[in-house]
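J.: sequence first, predicted model second:
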Amino acid sequence: MPLVRSFLFTVAFYLVTVALLIGGLPLLVSRRSVIWLAQTWGRIVLRLLHAIVGLRVEFRGLEHRPAGGVLVAAKHQSALETLALVTVLDDFTYILKRELMWLPLFGWYLARSEMVAIDRSKGSRALALMNEEAAAAMADGRRLIIFPEGTRRAVGAPPAYKFGVAHMYDRLGVPCLPVALNTGVFWGRRRLTYRPGTAVIEFLPVIPPGLPRETFLPTLQERIETASDALVREADPRAAATTIRAAQD
């Protein structure tokens, strides 16, 4: 039965996504309308996930979201948080790899919504370009979302935080909102099977601007990892971290 539910959700997910990509083409006239469409897409997918799979998303710590521009640094375990975060963060901008901009139709929406795309082939120049675009987004008061580890990490895998988030924090001079989660327990990073239950995404207290980069990065990592580990234990207290990690690989 879980496999059947996972299959049905996968089919529904792609049908809804394609329908919105095609039906939403007139909304490409403005960035704001594309952001609205993305938030609508996220809400529909979360409802389908709950209705078909029995997996719901609980948000905690929403009161920690500051007004105005903020750097949102989130743990990344699955595709679920990519969808879910946009439903509770207004006027968001993702930092993402440039290759996503080449996807048919989907890339048009990313470009129109002014996401910050990283060209990894440019090396150190990519970091400078990312900071320039991020600064422009922050000047508009946006919620700039970054995954500090750069890619999805399996539950239980050692953290692999990149120094780019510290460069950005220092360059932008804005608060950083850490985000912990346990989504990988329910939605594997390389699997199309989903577990019922309650996945938690938790906004932690803001890290104020002004910390030295060498202090900020370990502080960010410690806060996110400690809270995420606690959420994983809450979601599956019977399983050891190595067991959960093996199930996700």
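T.: Nice, I can see it. Since we're looking at a predicted model, the values are computed, not measured.
J.: CA only for contacts and neighbour counts going forward, please
T.: Fine.
J.: what ranges do the helices span in the protein?
T.: 2-23, 31-48, 80-85, 106-112, 124-139, 164-172, 213-235, 241-248 (DSSP state H).
J.: list the buried ones in the fifth one?
T.: When you say that, I think you mean helix 124-139. 127, 128, 129, 130, 131, 132, 133, 134, 135, 137, 138 (16 or more other CA atoms under 10 Å).
J.: return the closest of these with respect to residue 25.
T.: residue 137 (23.4 Å; CA to CA).
J.: ok, that closest one - contacts?
T.: Residue 137 makes contact with 93, 144, according to CA atoms under 8 Å, 6 or more residues apart in numbering.
J.: and it, how far is that from residue 22?
T.: 27 Å (CA to CA, to the nearest Å).
J.: and what of residue 61?
T.: 35 Å.
J.: check residue 245 too.
T.: 37 Å.
J.: more crowded one of these two?
T.: residue 245 (18 against 11; other CA atoms under 10 Å).
J.: included below, for side-by-side comparison, is a second structure:
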Amino acid sequence: MQRLRSYLFILQMYVMMLVYGLAYLPYALLSKDGARACCKAYSRYVFWTMRWMVGIRAEVRGEVPEGEVLIAAKHQSFLDIMMIFTALPSAKFIMKRDILWTPIIGFYAKRLDCVPVERGKRGAAIGKMVRDVEAGLVDPGQLIIYSQGTRVAPGVKVPYKVGTAVLYEQLGQACVPVATNVGVFWPRKGMWRKPGLAVVEFMPSIAPGMERDAFLAHLEETVEARSDALMREGGFDPDGLR
């Protein structure tokens, strides 16, 4: 029965993505606020349906930042994207350029000033983004980077990429680490959805000015330790796969 519920949930989720995307299109074309409103309304719809259809509840913990800040997040599935975006007042992502060609998502990503990155060229993209920020071409807000560069399944060890440290250094902004356990309930691949409490947690910010290697080591230790604790809270032992 849970498998059938999962299939039905995913089917209606993508149908409604099209519905929301088209319904908000005129507003999104006129204003970035419209694009942001669409993405938040759709995400809240998904949170509502996943609660009663597959038994997943969403909870955001910690102090959510409101000013200009770098967000360095753990990435396990599409769910943490929606939870982080909905929690923040003015979020934009550093993301793979391929996503720009995804129907609906690609258009809204462009409208929200998300930063596309080609594989192997993250350094160039970061440099351009910093220049755009300094020139006032990018609206202020919360810039989200996934420090491991991809979705990572619970219990799998993937090193943190230096791009986060370079961005932290060049922007001169505080960095807020974000931990999660959403992959326990909404995996990076497949259609199975498991009931439980999916958590995204904003942690105390790291002040600007740390040396690059020290920052990256501290970020990885902080996010991984807290994510492991959240996964154990959700009934998954991350050490079992290491």
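T.: Nice, thanks for sending it over. Given the structure is predicted, the values throughout are model-derived calculations rather than measurements.
J.: give me the TM-score for this pair.
T.: Superposed pair, TM-score by TM-score structural alignment, normalised by the length of the second structure: 0.92. Supporting alignment: 241 aligned residues with a CA RMSD of 2.0 Å.
J.: how about CSV for the buried residues of helix 124-139 of the first structure, with distance to residue 9 of the first structure added?
T.: Output for those, formatted as CSV (distance: CA to CA, whole Å):
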residue, distance to residue 9 of the first structure
127, 37
128, 40
129, 38
130, 35
131, 37
132, 39
133, 36
134, 35
135, 38
137, 34
138, 36
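J.: list just the nearest of those to residue 45 of the first structure.
T.: residue 137 (26.6 Å).
J.: what about residue 47 of the second structure, how many neighbours?
T.: Using other CA under 10 Å: residue 47 of the second structure sits among 18 other residues.
J.: over to residue 28 of the second structure?
T.: Neighbours of residue 28 of the second structure using other CA under 10 Å come to 21.
J.: and residue 167 of the first structure, what is it in contact with?
T.: residue 213.
J.: what do you get if the cut-off is 10 Å, keeping everything else the same?
T.: In this structure, residue 167 of the first structure makes contact with 127, 128, 131, 212, 213, 214, 216, 217, judged by CA atoms under 10 Å, 6 or more residues apart in numbering.
J.: from the buried residues of helix 124-139 of the first structure, pick the one nearest residue 28 of the first structure.
T.: Minimum distance to residue 28 of the first structure across those is 18.6 Å, recorded for residue 137 (CA to CA).
J.: relative to residue 144 of the first structure, how far out is the closest one?
T.: 7 Å.
J.: show me the common contact partners of these two, please.
T.: Taking CA under 10 Å, 6+ apart as the contact criterion, the residues that touch both residue 137 of the first structure and residue 144 are 69, 91, 92, 93, 115, 116.
J.: in TSV, list those along with distance to residue 221 of the first structure and neighbour count.
T.: Output for these, formatted as TSV (distance: CA to CA, whole Å; neighbours: other CA atoms under 10 Å):
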residue	distance to residue 221 of the first structure	neighbour count
69	21	20
91	25	20
92	22	23
93	22	24
115	24	22
116	23	25
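J.: what's the nearest residue to residue 38 of the second structure if we skip its chain neighbours?
T.: Among residues not flanking residue 38 of the second structure along the chain, residue 24 sits closest, at 5.9 Å (CA to CA, 6 or more residues apart in numbering).
J.: leaving out the residues flanking it, which one is nearest to the most centrally placed residue in the second structure?
T.: For the second structure, the residue nearest the mean C-alpha position is residue 81 (3.2 Å; CA atoms, centre = their mean). Leaving aside its chain neighbours, residue 81 of the second structure sits nearest to residue 75 (7.7 Å; criterion: CA to CA, 6+ apart).
J.: tell me which residues touch the one you found, please.
T.: 81, 145-154, 178-183, 188.
J.: one more time with 8 Å, if that's ok
T.: Residues near residue 75 of the second structure by CA under 8 Å, 6+ apart: 81, 146, 148, 150, 151, 152, 180.
J.: I'm done for today, thanks for sticking with me.
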